[in-house]
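Novice: sequence and predicted structure, then a few things I'm wondering about:
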Amino acid sequence: MASGTIRYWAAAKAAAGTAEEPYEASTLAEALHRARETHTQRPEFARVLLRCSFLVDGDPVGAREHAAVPLREGGTVEVLPPFAGGAL
């Protein structure tokens, strides 16, 4: 299991109520699951995550299965909501 940082941007930051938080997870799917559990008091958070794209250590995740995206020790996950147009 790796430890690192999740950074939230724009609407994801507002929904999480924080700009960043630590993760302890082996995969992106695991980190996002734990983040959802952490923010159960903020129902908007889970909804916003469904529309986000992700960077892991600067690399776009794209359409890859989140369970297949490994996280490394000291890594960074960037949570990026749509920035232009459309509704979250």
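Specialist: Received it, and whenever you're ready, just let me know what you need. Numbers count the residues shown, from 1 in each chain.

Novice: C-alpha from now on. contacts and neighbour counts both.
Specialist: Will do.

Novice: may I see the buried residues of stretch 45-62?
Specialist: For stretch 45-62, burial by neighbour count (16 or more other CA atoms under 10 Å) applies to 45-46, 48-49, 52, 54-56, 61.

Novice: find the helix or strand that the spatially most central residue of the chain is a member of.
Specialist: Compute the mean C-alpha point of the chain, and by CA atoms, centre = their mean the closest residue is Val79, 4.3 Å away. Assessed by DSSP states H and E, Val79 sits inside strand 75-80.

Novice: same check on Ala29?
Specialist: Assigning secondary structure by DSSP H and E places Ala29 in helix 28-38.

Novice: and here is the other one:
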Amino acid sequence: MIRYWAAAKAAAGTAEEPYAADNLADALAAARVRHPGELVRVLQRCSFIVDGDPVGTRGHETVRLAEGGTVEVLPPFAGG
């Protein structure tokens, strides 16, 4: 499941949706196709957490996704 938060949720028009991909790069590419426009721009600034582990600077094609796993899409948050 891909879970969108804050600006990513607004841009996708949904809080969550399933993915059918083996890695994070493929899941995000499919999300960009499903939600062209603002989500494409928002995803460029997001951080990602896969099954509770931050992706950080790892290449998205190297981040394997498990069936039934969760991808959290976190745009930058303002404030402190």
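Specialist: Sure, I can see it. If you're wondering where the values come from, they're calculated on a predicted model, not measured in any experiment.

Novice: counterpart of the residue nearest to the centre of structure 1 over in structure 2?
Specialist: Under the alignment defined by TM-score structural alignment, Val79 of structure 1 is paired with Val73 of structure 2.

Novice: quick one: that match and Asp26 of structure 2, what's the gap?
Specialist: 14 Å (CA to CA, to the nearest Å).

Novice: could you do Tyr4 of structure 2 as well?
Specialist: Taking CA to CA, one finds Tyr4 of structure 2 at 16 Å from Asp26 of structure 2.

Novice: between the two, which one's more packed in?
Specialist: A direct count of neighbours by other CA atoms under 10 Å for Tyr4 of structure 2 and Asp26 places Tyr4 higher, at 22 against 18.

Novice: mind listing what the aligned partner of the more buried one in structure 1 touches?
Specialist: Applying TM-score structural alignment, one finds that Tyr4 of structure 2 aligns to Tyr8 in structure 1. Contact partners of Tyr8 of structure 1, counting by CA atoms under 8 Å, 6 or more residues apart in numbering, are 16, 18-20, 78-80.

Novice: where's Thr5 of structure 1, which helix or strand?
Specialist: strand 2-8.

Novice: so which of the buried residues of stretch 45-62 of structure 1 is the closest to Ala67 of structure 1?
Specialist: Ranked by distance to Ala67 of structure 1 (CA to CA), these are led by Val61 at 11.0 Å.

Novice: what range does stretch 49-63 of structure 2 cover in structure 1?
Specialist: Counting by TM-score structural alignment, stretch 49-63 of structure 2 corresponds to 55-69 in structure 1.

Novice: got a list of contacts for the matching stretch?
Specialist: Residues outside stretch 55-69 of structure 1 that contact it (CA under 8 Å, 6+ apart) are 27-30, 53-54, 71, 75-80.

Novice: brilliant, that's me finished.
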